[in-house]
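J.: Below are the sequence and a predicted model for it; my questions follow.
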Amino acid sequence: MFTPPQLFKNPIILEPEEHKNLRIFKPLNYSFMSGVEMIPLGYSEILPATIYYPVFFGMAEGFVLPFVVLGVQGKNPYLTKEGFFKIDFIPKLAQLYPFGLVYLKEGEQENFLVAVDEENTYTDEGEIVFTENGEETAFFSEIKQELTQFALDLKKAMEFGQKILEIGCINQTSFVMNGPLGRAEFKNVLIANIETLRRLQPEKLYYLNTAGYLPVLYGAYFSIRNFKIFELLYAQTIEIF
């Protein structure tokens, strides 16, 4: 689930015995993001992401998760022709690629498993993941630490999404956007709705405030205006090419 198909062509779960000879090559730029239109966010990413991107929520496997819209029609206006982001904020999942996470839930048990895009695996070049004895290399241990922190952030994002859904601060909608990148149809997405805040019971509003959720909600609500940034960035892309 945290290996979006537009980004991860063939995600595989890493196993010490099976992948002892596996080497990983981390891309030198973000050109692999050129056709990626959406990507999930951790909780700590939501507010900074709303400065530059439209941020929505989606339902998957019974829970709610925030995501950013990076482009439409397979075009990502946030990238330069050299494959670098034009803006300061880069989603964590893009930074971690080709590593990602697979979320599994069985009853009350929840697990995040480390996955990698097989498109970036080799046997003769790149960084080794496991030693001959099946132990993690220093390279992979460092990556796992980052993935662990990201998993915790994703879990917090899922809890946030579920809570604001229960309170009624996000609504399901569908809409069509026409712009310089073409026509894009968004079906059954969840968008932040701050209008409900005026009707909330005081204790619920107090909870949203003390939990730090209010600024995140407002940021997501106003982020829909960032579709305008698509036009500005795309105009720059036209000039570059």
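T.: Perfect, I can see it now.

J.: For the rest of this, base every contact and every neighbour count on C-alpha atoms.
T.: OK.

J.: in this structure, which helix has the most residues?
T.: Ranked by residue count under DSSP state H, the longest helix found in the chain is helix 138-167.

J.: How about the helix or strand following it, which residues are buried there?
T.: Moving toward the C-terminus from helix 138-167, the first helix or strand encountered (DSSP states H and E) is strand 170-179. Buried residues in strand 170-179, counting neighbours by 16 or more other C-alpha atoms under 10 Å, are found at I170.

J.: Spatially central residue for the protein, please.
T.: Among the residues of the chain, the smallest C-alpha distance to the mean C-alpha position (C-alpha atoms, centre = their mean) belongs to P40, namely 2.3 Å.

J.: For that residue, which non-adjacent residue is spatially closest?
T.: Nearest in space to P40, with sequence neighbours left out and distances taken as C-alpha to C-alpha, 6 or more residues apart in numbering, is F67 at 4.1 Å.

J.: residues in contact with that neighbour?
T.: F67 makes contact with M38, I39, P40, L41, V55, F56, F57, G58 under the criterion C-alpha atoms under 8 Å, 6 or more residues apart in numbering.

J.: Tell me if it really is in a strand.
T.: Yes. Judged by DSSP: H, G, I helix; E, B strand; the rest coil, F67 forms part of a strand.

J.: gap between E15 and Y207?
T.: 42 Å (C-alpha to C-alpha, to the nearest Å).

J.: try Q172
T.: Counting by C-alpha to C-alpha, the gap from Q172 to Y207 is 23 Å.

J.: One more: E45?
T.: E45 sits at a distance of 21 Å from Y207 (criterion: C-alpha to C-alpha).

J.: So between those two, which is more surrounded?
T.: Between E45 and Y207, E45 has the larger neighbour count (other C-alpha atoms under 10 Å), namely 21 against 12.

J.: Quick check: that one touching V68?
T.: No. Contact criterion C-alpha atoms under 8 Å: E45 and V68 do not qualify, at 9.8 Å.

J.: quick one, what contacts the residue nearest to G71 when sequence neighbours are not counted?
T.: With C-alpha to C-alpha, 6+ apart as the measure, E37 is the residue that lies nearest to G71, at 4.6 Å, once sequence neighbours are left out. Shown in contact with E37 (C-alpha under 8 Å, 6+ apart): Q6, V69, L70, G71, V72, Q73, G74, K75, N76.

J.: adding another structure so you can compare the two:
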Amino acid sequence: MASAAPANDLPLFYNQLEPLSSQTHGSWKARNMDAPTFMVGTHAVPLTVEEFAPASRFYPIVFSLGDQPVPLALMALNEGVNTFVGPDGRFTGDAYIPAYIRRYPFMLARLNQNAEELSLCFDPSSGTIGEFEEGDALFADGKPTEVVGNILAFCEQFEQAGQRTSQFMKELADHKLLMDGEVTIQPEGADQPFIYRGFQMVNEDALKEMRGDTARKLIKSGVLPLIYAHLFSLALIRDIFARQMEQGKIPAQPLRVDA
């Protein structure tokens, strides 16, 4: 149901990474990506904690499996499906678009393991950066333009939000608040239910058992509102299932679905 990094060990969506350089890309331009076609078959996208409030209005927020789980916005319940994106890659309606999507094809990365600073890199396979006649110049007289400055600022904000998200996930792990999730949906007229697994969620019973200094610490740190945003958003899982039904994107047989 919820998936993590792709097989090439690069972050989701990224096929290659290349550092942006005035020497190599001095005449290159960036053009807008009106339709992120890579979203057509993507059912789950990473979120930062700053996005929990707006994202929870549209998507169930769950957590990936593994030793280093991350928050995910579910745009469908089955891999290879996205109920918020049309065949052309355009978002339908006014759904919130996660910052992870808006950051692509750029990101900050270390050029080698020993590097202390992060460098602005991009995915050259995105088709949005190159020696185009149209688009916004990335460099002028060998110096980064305002376009690059804005991209860099956004990527830096994203990295900072990522650090706060990592701290939030550490709090959940330290207090043993995560558990394996399972959702059973029995459509009317179906012989068998759909059973969705492959994600984590906050254990409400463990949350209710928290007392004293521990509970006060969660409130003071701002973790508790984030937890409740996650828990409230889980009610949308059935809405997402209904969207898949309406769009004909449900598996042919109502069997168990583990991801």
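T.: Nice, I can see it. Nothing here was measured: the structure is a model prediction, and the numbers come from that model.

J.: For the aligned partner of the residue nearest to the centre of structure 1 in structure 2, give me its contacts.
T.: Taking TM-score structural alignment, the alignment pairs P40 of structure 1 with P46 from structure 2. The neighbourhood of P46 of structure 2, defined by C-alpha under 8 Å, 6+ apart, consists of V70, P71, L72, A73, P98, Y100.

J.: Show the buried residues in the residues you listed.
T.: Judged by 16+ other C-alpha under 10 Å, buried ones among these: V70, P71, L72, A73, P98, Y100.

J.: Tell me which two of those sit farthest apart.
T.: V70 and P98 (13.8 Å; C-alpha to C-alpha).

J.: Identify the contacts common to those two.
T.: Common neighbours of V70 of structure 2 and P98 are listed as P46, L47 (criterion: C-alpha under 8 Å, 6+ apart).

J.: just checking, what residue in structure 1 corresponds to L172 of structure 2?
T.: Structural alignment (TM-score structural alignment) places L172 of structure 2 against I164 in structure 1.

J.: gap between that match and M59 of structure 1?
T.: Spatial separation of I164 of structure 1 from M59 of structure 1 under the definition C-alpha to C-alpha is 13 Å.

J.: Number of residues surrounding the equivalent of I97 of structure 2 over in structure 1?
T.: Alignment note (TM-score structural alignment): I97 of structure 2 maps to I90 of structure 1. I90 of structure 1 is surrounded by 17 other residues when neighbours are defined as other C-alpha under 10 Å.

J.: And I90 of structure 1, how close does it get to V55 of structure 1?
T.: To V55 of structure 1, I90 of structure 1 is 14 Å away according to C-alpha to C-alpha.

J.: swap in F160 of structure 1?
T.: When distance is defined by C-alpha to C-alpha, F160 of structure 1 is 14 Å away from V55 of structure 1.

J.: Which one's more surrounded, the two?
T.: When F160 of structure 1 and V55 are compared for neighbours, V55 comes out ahead with 30 against 20, by other C-alpha under 10 Å.

J.: R238 of structure 2 contacts I185, correct?
T.: Yes. Between R238 of structure 2 and I185 there is a contact at 7.4 Å, judged by C-alpha under 8 Å.

J.: picking up where we left off before, please report the distance of the match of L172 of structure 2 from E185 of structure 1.
T.: I164 of structure 1 is 24 Å from E185 of structure 1, by C-alpha to C-alpha.

J.: Which one of the two is surrounded by more residues?
T.: Neighbours of I164 of structure 1 and E185, each counted by other C-alpha under 10 Å, are more numerous for I164; the result is 18 against 12.

J.: what's the more buried one in contact with, if anything?
T.: Shown in contact with I164 of structure 1 (C-alpha under 8 Å, 6+ apart): I170.

J.: And Y53 of structure 1, how close does it get to P11 of structure 1?
T.: If you go by C-alpha to C-alpha, the gap between Y53 of structure 1 and P11 of structure 1 works out to 26 Å.

J.: Those two - which one has more neighbours?
T.: More neighbours sit around Y53 than around the other of Y53 of structure 1 and P11, counting by other C-alpha under 10 Å; the figures are 25 against 22.

J.: Kindly state which residue of structure 2 is aligned to that one.
T.: Aligned counterpart of Y53 of structure 1 in structure 2: Y59 (TM-score structural alignment).

J.: Which helix or strand contains its match?
T.: Counting by DSSP H and E, Y59 of structure 2 is part of no helix or strand.

J.: Tell me where the stretch 101-250 of structure 2 has strands.
T.: Taking DSSP state E, counting those that start in this stretch, the strands of the stretch 101-250 of structure 2 run over residues 106-109, 119-122, 129-130, 136-137, 139-140, 143-144, 178-180, 183-185, 194-196, 200-202.

J.: Return the distance of the helix or strand where N188 of structure 1 lies from the chain's centre.
T.: Here N188 of structure 1 is covered by strand 182-192, with elements defined by DSSP H and E. Here the centre of strand 182-192 of structure 1 is set off from its chain's centre by 16 Å, with C-alpha atoms, centre = their mean, to the nearest Å.

J.: what's the first-to-last distance across stretch 24-42 of structure 2?
T.: Taking C-alpha to C-alpha, the first and last residues of stretch 24-42 of structure 2 lie 32 Å apart.

J.: Stretch 187-206 of structure 2 now?
T.: Note: stretch 187-206 of structure 2 ends 30 Å apart using C-alpha to C-alpha.

J.: ditto for stretch 217-229 of structure 1
T.: Stretch 217-229 of structure 1 end-to-end distance (C-alpha to C-alpha) = 20 Å.

J.: so where is that stretch in structure 2?
T.: With TM-score structural alignment as the criterion, stretch 217-229 of structure 1 aligns to 227-239.

J.: how about the matching stretch: buried residues?
T.: Those buried within stretch 227-239 of structure 2 under the rule 16+ other C-alpha under 10 Å are I227, A229, H230, L231, S233, L234, L236, I237.

J.: Kindly tell me how buried the nearest residue to F58 of structure 2 once chain neighbours are set aside is, as a neighbour count.
T.: Of all residues beyond its chain neighbours, the one nearest F58 of structure 2 is A95 (6.3 Å), with distances taken as C-alpha to C-alpha, 6+ apart. The burial metric for A95 of structure 2, expressed as a neighbour count using other C-alpha under 10 Å, is 14.
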